[in-house]
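Chemist: The sequence and its predicted three-dimensional model are supplied below.
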Amino acid sequence: MDISFDSKNQARGAFRTSIPGLAIKISGKPAPYSVKDFSVNGLAFSSGGRKFNVGEQFSADFVLGPKVILSGLTIKIVRDIGKGLMGCIYVDLDKYQEERLDKLVLEVQKRMIMMRKQKGANS
């Protein structure tokens, strides 16, 4: 049996998802930046009008409101997507960070599946 998943989001090579309100708090920057989407390999965030350069590397935390979801991530900007969006990869994740990212993406996928099933049942 051949199983394939078509996705327009192939650039990162992993399932991308988003969580409303998810942001990154970059060490040394006053305000968090909104995360457009993320995967187990990287993320895209809104620069909020600030200039970032490709190749810059930062320590950052995923935050949801006042709560830190995942801390101590090292991110590297790999491209300026345009319209204020910056594409990043994670650098040297430790085992705990990898597992937390995997779990976070998996939880979002589960919720998406549940919502689709509920929507299908209500149609």
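Modeler: Noted; the coordinates are in hand.
Chemist: CA only for contacts and neighbour counts going forward, please
Modeler: OK.
Chemist: Next one: the residue nearest the centre of the chain relative to residue 121, how far apart?
Modeler: Nearest residue to the geometric centre of the chain (CA atoms, centre = their mean): residue 38, 1.9 Å. Separation of residue 38 from residue 121 (CA to CA, to the nearest Å): 29 Å.
Chemist: then this one, side by side with the first:
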Amino acid sequence: MSFLKKLLNVASGKKEGSERRTAFRVEIPQLRAKLSGKPVSVSVRDISATGISLNSVAKEFTPGGEMAVNLFLGARMLVSGLVVRIVRVGDGHVGGQFVKLSPQQSDFLHSLTLEEQKRLAEKKKEAESRAAK
């Protein structure tokens, strides 16, 4: 799809293909999610201010269901009590949309994804600088 067509789709609010997220996603190494009622945590495939994708092959996830999630980076809890509505179950992953967020949870998720975007942009800039030399 051309850049202009993508831009027009964004401006008109149209979604491209199967893309359903409305916010920029980031992959954060070592970010894990502990699901309520589950003894182990799962790795986070990617996250945005509005949703999350988890690496999981669990069979009990069904679209429309909800779960509570606590996010950890290593052993440190970052945020607790995120309510996630399951929107898709794929081969090896589960995608969900955050619902019923408190203002603090929403602010945290926006900050988390923004900081990771900044880190990635700086990393890319450094790599381009090294390549130019």
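Modeler: It's in. Everything quoted here is computed from the prediction, not taken from an experiment.
Chemist: Got a TM-score for the pair?
Modeler: The TM-score (TM-score structural alignment, normalised by the length of the first structure) is 0.88; 118 aligned residues with a CA RMSD of 2.0 Å.
Chemist: circling back: alignment lookup: the residue nearest to the centre of the first structure to the second structure.
Modeler: Counting by TM-score structural alignment, residue 38 of the first structure corresponds to residue 47 in the second structure.
Chemist: residues in contact with that match?
Modeler: With contacts defined as CA atoms under 8 Å, 6 or more residues apart in numbering, the neighbours of residue 47 of the second structure are 25, 26, 27, 28, 53, 113.
Chemist: Please apply the same query to residue 24 of the second structure.
Modeler: Remark: with contacts taken as CA under 8 Å, 6+ apart, residue 24 of the second structure is in contact with 48, 49, 113.
Chemist: so of those, which ones are in strands?
Modeler: Among the contacts of residue 24 of the second structure, DSSP state E puts none in strands.
Chemist: Scan these and report the most crowded one.
Modeler: Within the contacts of residue 24 of the second structure, most neighbours by other CA atoms under 10 Å means residue 49, with 23 neighbours.
Chemist: That one and residue 91 of the second structure: what is the separation?
Modeler: With the distance defined as CA to CA, residue 49 of the second structure ends up 23 Å from residue 91 of the second structure.
Chemist: next one: residue 67 of the second structure
Modeler: With distances taken as CA to CA, residue 67 of the second structure is found 19 Å from residue 91 of the second structure.
Chemist: So which of these two has more stuff around it?
Modeler: Under the neighbour definition other CA under 10 Å, residue 67 of the second structure and residue 91 were set side by side, and residue 67 has more, 16 against 8.
Chemist: so which helix or strand takes in the more buried one?
Modeler: Taking DSSP states H and E as the criterion, residue 67 of the second structure maps to strand 66-73.
Chemist: Who are the packing partners of that strand?
Modeler: Helices and strands touching strand 66-73 of the second structure, by 3 or more CA pairs under 8 Å, 6 or more residues apart in numbering; DSSP states H and E, are strand 31-35, strand 76-90.
Chemist: Tell me which of those sits most buried.
Modeler: strand 31-35 (a mean of 21; mean count of other CA atoms under 10 Å).
Chemist: Just want the angle from the helix ranked longest in the second structure to strand 76-90.
Modeler: The single longest helix within the second structure, with elements called by DSSP state H, is helix 103-132. With axes from the mean of the first three to the mean of the last three CA atoms, to 10 degrees applied, the angle from helix 103-132 of the second structure to strand 76-90 works out at 90 degrees.
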